[in-house]
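Trainee: generate coordinates for the sequence data below:
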Amino acid sequence: MSGLLGITWLEAGAVALATVGMYVALIVLVRLLGQRMLSSMSSYDLAAVIAFGGIIARASLGDAPRLGGGVVALVTLVALQALSGLVRRTRWGFALIVNRPVLIMAGPEVIEAHLRRCHITRRELNSRLRQSGISHPSQVGAVVFEASGALSVIRAGQPIDPELFETVIGGEALLGSAARD
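Mentor: Okay, the predicted model is just below:
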């Protein structure tokens, strides 16, 4: 057993490089396809996330995974998470890495173009509305698809602070109605 816990230094470098490559590829895909990719809306989505993990592990560790390779990949992922946390604190980094929230409903009106953009079906939206205790669209003040992939439901009649919606794509639809109230 030569090198670092069963792998050579060259193999450790290859594992770290592959891990960085897969991490960057996943961030780019999430950025391009949107936050829906990582939200937990159905068992199919969960299966996809598990498959992503398997693919990343296989690409990072190669054909013969060893403890040393796993440790290198894990340390690399933790370091990448810490680095992305620091980058997200900057204005340009936040804009580069994090998807903006999207307004899905303005009052009782569903914004169909935003549903399509976020890859959300009416059934999924209706399910989330029911989970939030909404029994009729007239009870909805707004629904926002957050950067985390979660749907936030705001009941009708709640005051809307413009600052909370200034970065929401489509948020101006709410701000206009709040200004009239």
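Trainee: CA atoms for contacts and neighbours, from now on please.
Mentor: OK.
Trainee: what is the helix or strand containing Leu174 packed up against?
Mentor: Element membership for Leu174 (DSSP states H and E) is helix 172-180. In terms of contacts (3 or more C-alpha pairs under 8 Å, 6 or more residues apart in numbering; DSSP states H and E), helix 172-180 is packed against helix 162-165.
Trainee: so how far is the biggest helix by length in the chain off the chain centroid?
Mentor: With DSSP state H setting the assignment, residue counts place helix 9-33 as the longest helix in the chain. Distance, stretch centre to chain centre, for helix 9-33: 17 Å (C-alpha atoms, centre = their mean, to the nearest Å).
Trainee: for the residue nearest to the spatial centre of the chain, what are its contacts?
Mentor: Nearest to the geometric centre of the chain sits Gln35, at 3.7 Å (C-alpha atoms, centre = their mean). Residues near Gln35 by C-alpha atoms under 8 Å, 6 or more residues apart in numbering: Asn99, Cys118, Glu146, Ala147, Ser148, Gly149.
Trainee: one more, so I can put them side by side:
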Amino acid sequence: MDAFSVTPEQLRDTLGLELWRIPIVIITAIVIYLACLLLLRLFGARVLSGLTGFDVVVGIMFGSVAGRVIVGDPPTLTAGIIGLATLLTCEAIFGQIRSNINIHKVLHVQPTVVLAHGKPQPDLMRKTHVTHDDIMSSLRRAGISDPAQARCIVLEPSGSLSVLRRGTPLDPQVLENVLGAERVLSQDSPDLD
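Mentor: Got it, this is the predicted structure:
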């Protein structure tokens, strides 16, 4: 027997994974990645923000379920490494694809105004799953004691809420490509700077 020849059984024992499972792990990781993108697109960036303990628990459960599906049964170190490498490769590929403006608009969550001139925007709040409590919390974190002191609050693609104060100069480019920006910039809602 050649010192460099390895039987499938020896390879399986060394890797902890049968060779036939490797493509299954790769395909499963790709499908889970795409499913996560779709679910985040459907449920909005708000899912990622992790503002409450409940959100953190859901995020951990989400990762646990996805990870368990990817590595299969029994979970092995090799399956985990292959799964992670596949997910990182998907992220690198989609990072390149996202640089295409048209595809970027489809895959990327658009920043959205959820409060304009101190007034909540119910239609955009529903669309982004932002609650009144989320808005009040973001105002408190920004040190604002009255919603009328806020020019706007924008839900960012990361799931965080950005607060722009009233009374400070605003370059319209700051709100470029922000859904609902016209509600902040319009003459119908004059800013009392």
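Trainee: and the counterpart of Thr52 of structure 2 in structure 1, how far is that from Gly21 of structure 1?
Mentor: When structure 1 is aligned by TM-score structural alignment, the residue opposite Thr52 of structure 2 is Ser42. Per C-alpha to C-alpha, to the nearest Å, Ser42 of structure 1 is found 28 Å from Gly21 of structure 1.
Trainee: who has more neighbours, the two?
Mentor: Gly21 (14 against 9; other C-alpha atoms under 10 Å).
Trainee: name the SS class of Val154 of structure 2, please.
Mentor: Following DSSP: H, G, I helix; E, B strand; the rest coil, Val154 of structure 2 is assigned to strand.
Trainee: and it? What does it align with in structure 1?
Mentor: Val154 of structure 2 maps onto Val144 in structure 1, by TM-score structural alignment.
Trainee: and if you look at Ala66 of structure 2?
Mentor: Under TM-score structural alignment, Ala66 of structure 2 pairs with Ile56 in structure 1.
Trainee: ok, that match - contacts?
Mentor: Residues in contact with Ile56 of structure 1 (C-alpha under 8 Å, 6+ apart) are Thr19, Met22, Tyr23.
Trainee: would you map the strands across structure 2?
Mentor: 112-116, 119-120, 150-155, 161-165 (DSSP state E).
Trainee: can you tell me which of these is most buried?
Mentor: Mean neighbour count (mean count of other C-alpha atoms under 10 Å) peaks for strand 112-116 among the strands of structure 2, with a mean of 26.
Trainee: start and end residues in structure 1 for that strand, please.
Mentor: Counting by TM-score structural alignment, strand 112-116 of structure 2 corresponds to 102-106 in structure 1.
Trainee: contacts for that stretch, please.
Mentor: 110-112, 114-115, 118, 140-146, 168-171, 173-174.
Trainee: do the same with stretch 65-78 of structure 1
Mentor: 4-7, 11-12, 15-16, 19-20, 23, 60-61.
Trainee: okay, these in JSON lines with distance to Val49 of structure 1 and neighbour count next?
Mentor: Below are these laid out as JSON lines (distance: C-alpha to C-alpha, whole Å; neighbours: other C-alpha atoms under 10 Å):
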{"residue": "Leu4", "distance to Val49 of structure 1": "30", "neighbour count": "16"}
{"residue": "Leu5", "distance to Val49 of structure 1": "29", "neighbour count": "16"}
{"residue": "Gly6", "distance to Val49 of structure 1": "29", "neighbour count": "15"}
{"residue": "Ile7", "distance to Val49 of structure 1": "28", "neighbour count": "19"}
{"residue": "Glu11", "distance to Val49 of structure 1": "27", "neighbour count": "18"}
{"residue": "Ala12", "distance to Val49 of structure 1": "26", "neighbour count": "22"}
{"residue": "Val15", "distance to Val49 of structure 1": "21", "neighbour count": "26"}
{"residue": "Ala16", "distance to Val49 of structure 1": "21", "neighbour count": "23"}
{"residue": "Thr19", "distance to Val49 of structure 1": "17", "neighbour count": "25"}
{"residue": "Val20", "distance to Val49 of structure 1": "18", "neighbour count": "19"}
{"residue": "Tyr23", "distance to Val49 of structure 1": "13", "neighbour count": "18"}
{"residue": "Ser60", "distance to Val49 of structure 1": "16", "neighbour count": "25"}
{"residue": "Leu61", "distance to Val49 of structure 1": "18", "neighbour count": "24"}
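Trainee: I appreciate the help and will end here.
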